[in-house]
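*Asks:* Build me a model:
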Amino acid sequence: MLALSKLPAATWASYVEGMAAGESLARPAARCGVCVKTSWFMRMRVLEAMRSQLQPMRGGDGVSAQADELYLNESFSGRRSGMPRGPHANGHGARSRGISSLKVAVVAVVNDLGDCTAVLAARGRPGAEQIRAGLAPACVTGSEVSTDMHSSYAAPLAEAGAASRNRYGAADAGEDELGMVNALHERLRGFLWRFRGVSTRRLQRYLWWFCWEEHASRSDASREAMLRSHVANGSYVSTRRDLEEEPQPFWDFWESRDESDVSNLA
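*Replies:* Model prediction:
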């Protein structure tokens, strides 16, 4: 990362200090002498370095895991003239309640060893294919896995080698049944709230950050020291052009609708 950057190592060290402290894009930009857009590109590159350092989940006999979806309102970035609908005024979300096509699903998996994964998997309620993608980075081989009653977990968990699957309805799921994953969802909501809205287009990158934070919380090293090491030894894949041209996930939903449909969903 440093070899391909025009910025000195000291600037990057100052920048990750701000990331570790949870600063906005503007504060480290001013401190490092770069514009906000460059600050954003720097953040995206640090997030890729974080992803490369994520530890794989552990599974096996005696390991219990829980999986469930978290539904978030779809969020757009960019100029409003290029968006399929108007903004949700005053921070309000979609009109429809519950699970709808205006929400996106994050499949989260956590085990009793403290390992976790989070994957942006679908628009609305995910089917078996989307659940399979959401479970891909999670090792559940030989583990006992608890989920809600959603039937789409059955085949992907069997294919992943889970030892067993326990299903719980909303009324039956207590602290011991789905408590770990529900707590993970609450921490994830709190994490995303810090940024006052994350575009769905960039959401997966912030999910990497969240999972990295979960791992870092168990380390004796400081977050700042860990990030400095990631920058000094890490690399990134996405160029500026890649990031600028990154597509909005699940865009085919909007492409298949005419103007009247869009106005009704706005």
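*Asks:* hey, let's count contacts and neighbours off CA atoms from now on
*Replies:* OK.
*Asks:* ranges for the helices of this structure?
*Replies:* For the chain, applying DSSP state H gives helices covering 9-20, 26-32, 36-52, 128-135, 154-159, 175-193, 203-216, 223-233, 240-244, 252-255, 259-265.
*Asks:* which residues are contacting the last one?
*Replies:* Under the contact criterion CA atoms under 8 Å, 6 or more residues apart in numbering, helix 259-265 has outside partners P84, R85, R95, L102, W254.
*Asks:* Identify, from these, the entry nearest to T38.
*Replies:* Closest approach between the contacts of helix 259-265 and T38, by CA to CA: P84, at 27.3 Å.
*Asks:* residues in contact with that closest one?
*Replies:* W254, V262.
*Asks:* what sits up against stretch 188-208?
*Replies:* So stretch 188-208 is contacted by 22, 24, 44, 47-48, 50-51, 54, 74-77, 118-120, 210, 246-249 (CA under 8 Å, 6+ apart).
*Asks:* buried residues in stretch 2-16?
*Replies:* Buried residues in stretch 2-16, counted by 16 or more other CA atoms under 10 Å: A9, T11, W12, A13, S14, Y15, V16.
*Asks:* In contact with the third one, which residues are there?
*Replies:* This points to W12. With contact taken as CA under 8 Å, 6+ apart, W12 is in contact with R228, V231.
*Asks:* Which one (most neighbours) among the contacts of helix 259-265?
*Replies:* The residue in the contacts of helix 259-265 with the most neighbours, by other CA atoms under 10 Å, is L102 (20 neighbours).
*Asks:* Next, the structure of the following sequence, for comparison with the previous one:
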Amino acid sequence: MSVLSSPHFHDEKVAYAYVEARIWPQGPVCPHCGGVDRIGLMGGKSTRVGLYKCYQCRKPFTVKIGTIFEDSKVPLRIWLQAMFLIAGSKKGISSNQLHRTLGVTLKTAWFMSHRIREAMRDGSPDMFGGNGGRVEVDETYIGYNPRVQKKPGKGGSAHKLRVVALIDRDSGAARSMPANSLVRDEVAQIVRANIAKEAKLTTDESRLYSAVGKEYASHDWTTHGRGEYVRGDVTTNTVEGFFSIFKRGMRGIYQHCHENHLHRYLAEFDFRYSNRVALGYNDADRADILLSGIVGKRLTYQTTRGAVA
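*Replies:* Presented below is the predicted three-dimensional model:
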């Protein structure tokens, strides 16, 4: 039977129960006062699905309050379908495809996609390489910045968007972020903020890392200019493999990304890479992990409407 035949993708009551079981594993929690006692499920023919009332603060609520679903008119079962499709598509799925598949407007599909990407954002304070393992770091350019150049150029990198990515070899997790400018000080700040001092820093021969590399247990690099890509366990092939997936998705699926949204697209590719099949996760696992990130990450249309991706 197809995974998409599961009841929570088709029945609204089951969809609410599915989300509640993962957001409230110990039972309903009032998002207004934080109460857990004296909460009742409201009934009646005119009562909407999943509506509770807290008899401590006297306010009604659903599991959607305080999440990426808040104030959305899209049925929760459609949200779950969208989350499964985005979490399970290795290189992403376009808003046009979601619009056709889910039967929502293109504008709604685009906004849903960004809300789901917001839920994919990690925000974890954990440092990579905390157990003394290797952490690969590399940088790349993609797309173009319309503030610098009105139309895409054929050569050079001055007009492109800049990205720095890190891969923790031990956990297999990826963490990438936009960089305003690939200069030594900015890259050093990114490295210091995300990699523990006991880690083995691994890069290519770029001079961006020569100074900050001295702050770590070791700094090893390969010299691509001489055709050296692997030396023992010293290589940046893993992070370059991540960039390969990212660029294929951005060029082949999304085709264009405004700089205002780049951090959310990066979060999407980080999420799927950090929860990939090679680490023991399947599509359903990723969708469930994604659900655990929906709380406290509400994104309004006013935040996104300034730029079109």
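*Asks:* So which of the helices of structure 1 is nearest Q66 of structure 1?
*Replies:* Among the helices of structure 1, helix 175-193 sits nearest to Q66 of structure 1 (CA to CA), with 5.8 Å.
*Asks:* Could you list the buried residues of that closest one?
*Replies:* Those would be E177, L178, M180, V181, N182, L184, H185, L188, F191, for helix 175-193 of structure 1 by 16+ other CA under 10 Å.
*Asks:* Please apply the same query to stretch 62-78 of structure 1.
*Replies:* Buried residues in stretch 62-78 of structure 1 (16+ other CA under 10 Å): 63-76.
*Asks:* Return the member of the residues you listed nearest to E129 of structure 1.
*Replies:* E69 (14.0 Å).
*Asks:* Please pull up the equivalent of the closest one in structure 2.
*Replies:* Residue pairing (TM-score structural alignment): E69 of structure 1 is matched to E139 of structure 2.
*Asks:* Distance check, its match against M177 of structure 2.
*Replies:* 10 Å (CA to CA, to the nearest Å).
*Asks:* any common contacting residues for these two?
*Replies:* Here E139 of structure 2 and M177 share the contacting residues V163, V164, A165, scored by CA under 8 Å, 6+ apart.
*Asks:* how close does the second one sit to N145 of structure 2?
*Replies:* I take that to be V164 of structure 2. In terms of CA to CA, V164 of structure 2 sits 16 Å off from N145 of structure 2.
*Asks:* And for the first one?
*Replies:* Between V163 of structure 2 and N145 of structure 2 the distance, using CA to CA, works out to 13 Å.
*Asks:* Identify, from the buried residues of helix 175-193 of structure 1, the entry nearest to M226 of structure 1.
*Replies:* Comparing those against M226 of structure 1 with CA to CA places F191 closest, at 18.9 Å.
*Asks:* and the gap between the residue nearest to S238 of structure 1 when sequence neighbours are not counted and T239 of structure 1?
*Replies:* Spatial nearest neighbour of S238 of structure 1, excluding adjacent residues (CA to CA, 6 or more residues apart in numbering): R45 at 7.7 Å. From R45 of structure 1 across to T239 of structure 1, the span is 9 Å (CA to CA).
*Asks:* between those two, which one's more packed in?
*Replies:* Applying other CA under 10 Å to R45 of structure 1 and T239 shows that R45 carries more neighbours, namely 22 against 12.
*Asks:* any idea how far M83 of structure 1 is from that one?
*Replies:* R45 of structure 1 sits 26 Å away from M83 of structure 1, going by CA to CA.
*Asks:* Endpoints of stretch 49-66 of structure 1, how far apart?
*Replies:* 27 Å.
*Asks:* Only the buried residues of that stretch, if you could.
*Replies:* Quick answer for stretch 49-66 of structure 1 (16+ other CA under 10 Å): A49, M50, R51, L54, M57, R58, G59, V63, S64, A65, Q66.
*Asks:* which position in structure 2 aligns with the third one?
*Replies:* When the two structures are superposed using TM-score structural alignment, R51 of structure 1 falls opposite R121 in structure 2.
*Asks:* Would you check that that match makes contact with R272?
*Replies:* No - at 11.0 Å, R121 of structure 2 does not count as touching R272 under the criterion of CA atoms under 8 Å.
*Asks:* Quick one: the residues in structure 1 that stretch 53-61 of structure 2 pairs up with.
*Replies:* Counting by TM-score structural alignment, stretch 53-61 of structure 2 falls onto no part of structure 1.
*Asks:* where's E23 of structure 1 relative to Y206 of structure 1, distance?
*Replies:* Counting by CA to CA, the gap from E23 of structure 1 to Y206 of structure 1 is 14 Å.
*Asks:* neighbour-wise, which of those two wins?
*Replies:* A side-by-side neighbour count of E23 of structure 1 and Y206, using other CA under 10 Å, places Y206 first with 22 against 15.
*Asks:* Map that one onto structure 2.
*Replies:* Per TM-score structural alignment, Y206 of structure 1 is aligned with Y265.
*Asks:* same thing with K37 of structure 1?
*Replies:* In structure 2, K37 of structure 1 lands on K107 (TM-score structural alignment).
*Asks:* and if you look at T117 of structure 1?
*Replies:* Under TM-score structural alignment, T117 of structure 1 pairs with R175 in structure 2.
*Asks:* before we move on, the earlier item: turn the helices of structure 1 into CSV, including distance to R165 of structure 1.
*Replies:* Putting the helices of structure 1 into CSV (distance: least, CA to CA, whole Å) gives the following:
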stretch, distance to R165 of structure 1
helix 9-20, 37
helix 26-32, 46
helix 36-52, 29
helix 128-135, 14
helix 154-159, 8
helix 175-193, 11
helix 203-216, 24
helix 223-233, 35
helix 240-244, 38
helix 252-255, 32
helix 259-265, 37
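*Asks:* Out of those helices, which gets nearest to M1 of structure 1?
*Replies:* It is, among the helices of structure 1 and with distance given as CA to CA, helix 223-233, at 6.2 Å.
*Asks:* which residues are contacting that closest one?
*Replies:* Contacts for helix 223-233 of structure 1 (CA under 8 Å, 6+ apart): 1-2, 9, 12-13, 16-17, 20, 46, 49-50, 53, 216.
*Asks:* Could you rerun that using 7 Å?
*Replies:* M1, L2, A13, V16, E17, A20, V46, A49, M50, A216 (CA atoms under 7 Å, 6 or more residues apart in numbering).
*Asks:* Please apply the same query to stretch 180-194 of structure 2.
*Replies:* Here stretch 180-194 of structure 2 has contacts from M127, F128, R162, L208, Y209, V212, using CA under 7 Å, 6+ apart.
*Asks:* out of those residues, which are inside strands?
*Replies:* Cross-referencing those against strands under DSSP state E gives R162.
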